[in-house]
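Novice: just coords:
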């Protein structure tokens, strides 16, 4: 034993150096063999080579996607198929509803989403927190059987407390209430909103709470979905978190902007399955529709056809990303995009630039004031890549606008929780709604156009007028854009 310890002491430097090289080599091999994006593979291999110990530790902590939800997905597939056979039929007349060019987009979506397109939906935009939160609280107060709520951020502020109190009142009436909050989003407030639900009978769960433990699947992945479901008949979804800053009451008449959506019809069942999916993944409890849907209401008399598009680093990875590519490819007249965080990768930049070169009008609306300084700098560094091909970029006036809207030819729209950045399109769990309907798409397009009328255009001269030091700062920050 003495000889062994003497050996370790004599060659400890060599052993540490050798083990560092071995660990780094294993991490680099794993990154090269498993990463789908060559830029991510190169970046991780570079980090590991430059710092074998720290780089390998960082890679094993946040660089490996350990999420595998295929088994839990299968449970929801059965529920969807049973409901499809029993009640709804997939929409077939997309050309009549939206336009002939969208038939091919529907086929692409069929390959990317496990959900079919169902008609007879009612989807109502709610502009800002004043409309959205009031409608949500009224819906909670009307619940008779079940409430399922899911949010990335649920602040413990004036609005958060009002919604929490409404949920508590519902539970006191005998309504089953389950609340799912992302573990990171729950920490935006101190104390967390979860403290208000203690001893109320409401089931509260945190998505991926073990973000500093090797037990977590991946500390860098968050659940960015926002869903509220009432009795399995009424839903709210979109991009709006629970935060008082979106109300004029708290913000003294200048609230942050966003667009949320109130939904009735078959689409509500798809959103319910999305919640079941995430609840099961978080708590291992399987929920059944029969216990969550009250007496069915008559379907809305509407031709609005829609489906959920889920994306995330599991079976649905890059589904929204690929749908955006397909949508840009079928555009014949006009592409409109509104996103608070516009940092598309080279593939999506290529899709937009190709559309612009085909003569398609491409309008991109981003916030004039952004709540994330680094993202704003990175966006400014990249805008020349769309301006050079003829796309039009606008910066909104007024308060920060968190809206996430995308329309094609006033016949198709994509609304929901996804931003045009790597975090939304590759790292986070998101839910968006693909809508085939001329009336709905026109309304969203007109909303974007109305904001553009008040916006400031960004041109190549605008970018050139930025000082060299700020341009350099923006470019340096832009290098980290896949991780912002």
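Specialist: That came through, no problem. Only a predicted model underlies this, so the values are computations on that prediction, with no experimental measurement involved.
Novice: can we go C-alpha only for contacts and neighbour counts from here?
Specialist: Noted.
Novice: contacting residues around stretch 201-219?
Specialist: The contact list for stretch 201-219 (Cα atoms under 8 Å, 6 or more residues apart in numbering) reads 61-67, 168, 171, 176-184, 186, 194, 197, 220, 222-223, 279, 282-283.
Novice: Please read the previous query as pertaining to stretch 72-89.
Specialist: With Cα under 8 Å, 6+ apart as the criterion, stretch 72-89 contacts 114, 115, 118, 266, 270, 273, 276, 277, 280, 281, 289.
Novice: you'd agree the third one is up against residue 306?
Specialist: Yes - when contacts are counted by Cα atoms under 8 Å, residue 118 is listed as touching residue 306 (5.7 Å).
Novice: okay, and the common contacts of the two?
Specialist: residue 267.
Novice: For residue 462, give me its contacts.
Specialist: With Cα under 8 Å, 6+ apart, residue 462 has no contacts at all.
Novice: What of residue 435?
Specialist: 304, 305, 306, 307, 412, 413, 414, 441.
Novice: what about the fourth one, how many neighbours?
Specialist: When neighbours are counted by other Cα atoms under 10 Å, residue 307 registers 26.
Novice: Tell me if it really is in a helix.
Specialist: No - Residue 307 is assigned strand when assessed by DSSP: H, G, I helix; E, B strand; the rest coil, not a helix.
Novice: ok, back up a step: restricted to buried residues, select the contacts of stretch 201-219 in PyMOL.
Specialist: To isolate the buried members of these in PyMOL, using 16 or more other Cα atoms under 10 Å:
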select buried, resi 61+62+63+64+65+168+171+176+177+178+179+180+181+182+183+184+186+194+197+220+222+223+279
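Novice: Below is structure B, check it against A:
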């Protein structure tokens, strides 16, 4: 009885901590809608190609390097990354590295000390602290932003680690979508990085030093940053625009009730809905949490595919042929209601067509989930799904 009382008390304190933290941090949850820009965009789907380009741009830096990642590992490719940052800092380039405290948990103190001794400025984003420890612990900075000399930017789904270049045998080929931005849009990535850095370190950045004049590019796009708020409405707005087709790619599919209803409504008006998720799972329960949603979608005529040639980690949505979303947000409740995310909405038909072609190639490496397969799930799988449904808001 005493143990039960202790457990209930702890859960009540965690719940109170979360709700009070949410109440006192409402202002921080406002989204930032940057203006529509024109930039030149490069589209990467392979980690080896991305990091070859990424490291080459870092090597060319002469003034500053600003980097934010959710996850940075300490493996082989990560060591190349750290050595490069230390080298640039020793050359006199201002290097700031920001990583999420939970996503990069266990970062060796020896490594942090080595980075700082070389001149790299290091900080944790969303480091939990009192008051509202559990509230802060559950909210992650999931953005992946890099800005080099204020002229070149990167954003998308890749983090830093061996699995992202296909070197982890547990995952095999890693499929992700990432953007390189050259042009007007870089200033918005820079603005967001500065805000996140200042929030994490409580120190200001002298802005005028990091915002060079930028020329317009050829692709129209818009960056939007969210902090556990408004992403749900953005997804619904996107879905309701569709007249022919919606394609969603995400490693995790746990939509809110409102987003789910928007998808079902789209199907009812004759819009083709295609959903691409991984066959493998990289976290406990997240794969199973999607299956209750799949049943209703399959019954309504949606096409659901499971990528089997490695792991599918891309975060994308394509609406007809006119616009697409590539960014850091997954199609799940954590991205909608908890995490800090940043997405790039692209309004350029030729670019959208390139993204659709990439998705078609990934669909060719996927198996289609049918109602018959769904109904043949084992009792063990169904049990995991029931538990996953309870935990879905925090997965």
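Specialist: Noted; the coordinates are in hand. On a predicted model such as this, the values are computed, not experimentally measured, just so you know.
Novice: Drop the TM-score for these two in here.
Specialist: Overlay of the two chains. TM-score (TM-score structural alignment, normalised by the length of structure 2): 0.92; 391 aligned residues with a Cα RMSD of 2.6 Å.
Novice: Select from the contacts of stretch 201-219 of structure 1 every entry located in helices.
Specialist: Secondary structure from DSSP state H places 168, 171, 279, 282, 283 of these in helices.
Novice: more crowded one of residue 118 and residue 306 of structure 1?
Specialist: Just comparing residue 118 of structure 1 and residue 306: by other Cα under 10 Å the higher neighbour count belongs to residue 306, 28 against 23.
Novice: my guess is that one meets residue 440, correct?
Specialist: No - contact criterion Cα under 8 Å: residue 306 of structure 1 and residue 440 do not qualify, at 10.8 Å.
Novice: For the contacts of stretch 72-89 of structure 1, could you give me JSON lines that also reports secondary structure and distance to residue 10 of structure 1?
Specialist: Output for those, formatted as JSON lines (DSSP: H, G, I helix; E, B strand; the rest coil; distance: Cα to Cα, whole Å):
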{"residue": "114", "secondary structure": "coil", "distance to residue 10 of structure 1": "60"}
{"residue": "115", "secondary structure": "coil", "distance to residue 10 of structure 1": "63"}
{"residue": "118", "secondary structure": "strand", "distance to residue 10 of structure 1": "72"}
{"residue": "266", "secondary structure": "coil", "distance to residue 10 of structure 1": "72"}
{"residue": "270", "secondary structure": "helix", "distance to residue 10 of structure 1": "64"}
{"residue": "273", "secondary structure": "helix", "distance to residue 10 of structure 1": "61"}
{"residue": "276", "secondary structure": "helix", "distance to residue 10 of structure 1": "58"}
{"residue": "277", "secondary structure": "helix", "distance to residue 10 of structure 1": "55"}
{"residue": "280", "secondary structure": "helix", "distance to residue 10 of structure 1": "53"}
{"residue": "281", "secondary structure": "helix", "distance to residue 10 of structure 1": "50"}
{"residue": "289", "secondary structure": "helix", "distance to residue 10 of structure 1": "66"}
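Novice: Between which two of those is the distance greatest?
Specialist: 118 and 281 (26.0 Å; Cα to Cα).
Novice: Next, format the ones in helices among the contacts of stretch 201-219 of structure 1 as TSV and append distance to residue 7 of structure 1.
Specialist: As requested, these are exported to TSV (distance: Cα to Cα, whole Å):
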residue	distance to residue 7 of structure 1
168	66
171	67
279	53
282	48
283	49
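Novice: distance of residue 207 of structure 2 from residue 193 of structure 2?
Specialist: 11 Å (Cα to Cα, to the nearest Å).
Novice: And these two? Which one has more around it.
Specialist: Taking other Cα under 10 Å, residue 207 of structure 2 and residue 193 do not tie; residue 193 has more neighbours (22 against 10).
Novice: against structure 1, where does stretch 77-94 of structure 2 fall?
Specialist: With TM-score structural alignment applied, stretch 77-94 of structure 2 matches the range 159-176 in structure 1.
Novice: for that stretch, which positions count as buried?
Specialist: 159, 160, 161, 163, 164, 166, 167, 168, 170, 171, 175, 176.
Novice: now the fourth one, nearest residue through space, not along the chain?
Specialist: Right, residue 163 of structure 1. residue 137 (6.1 Å; Cα to Cα, 6 or more residues apart in numbering).
Novice: Counterpart of that neighbour over in structure 2?
Specialist: Checking TM-score structural alignment: residue 137 of structure 1 goes with residue 55.
Novice: same question, residue 479 of structure 1
Specialist: Aligned partner of residue 479 of structure 1 by TM-score structural alignment: residue 390.
Novice: quick one: that match is in a helix?
Specialist: Yes - under three-state DSSP, residue 390 of structure 2 sits within a helix.
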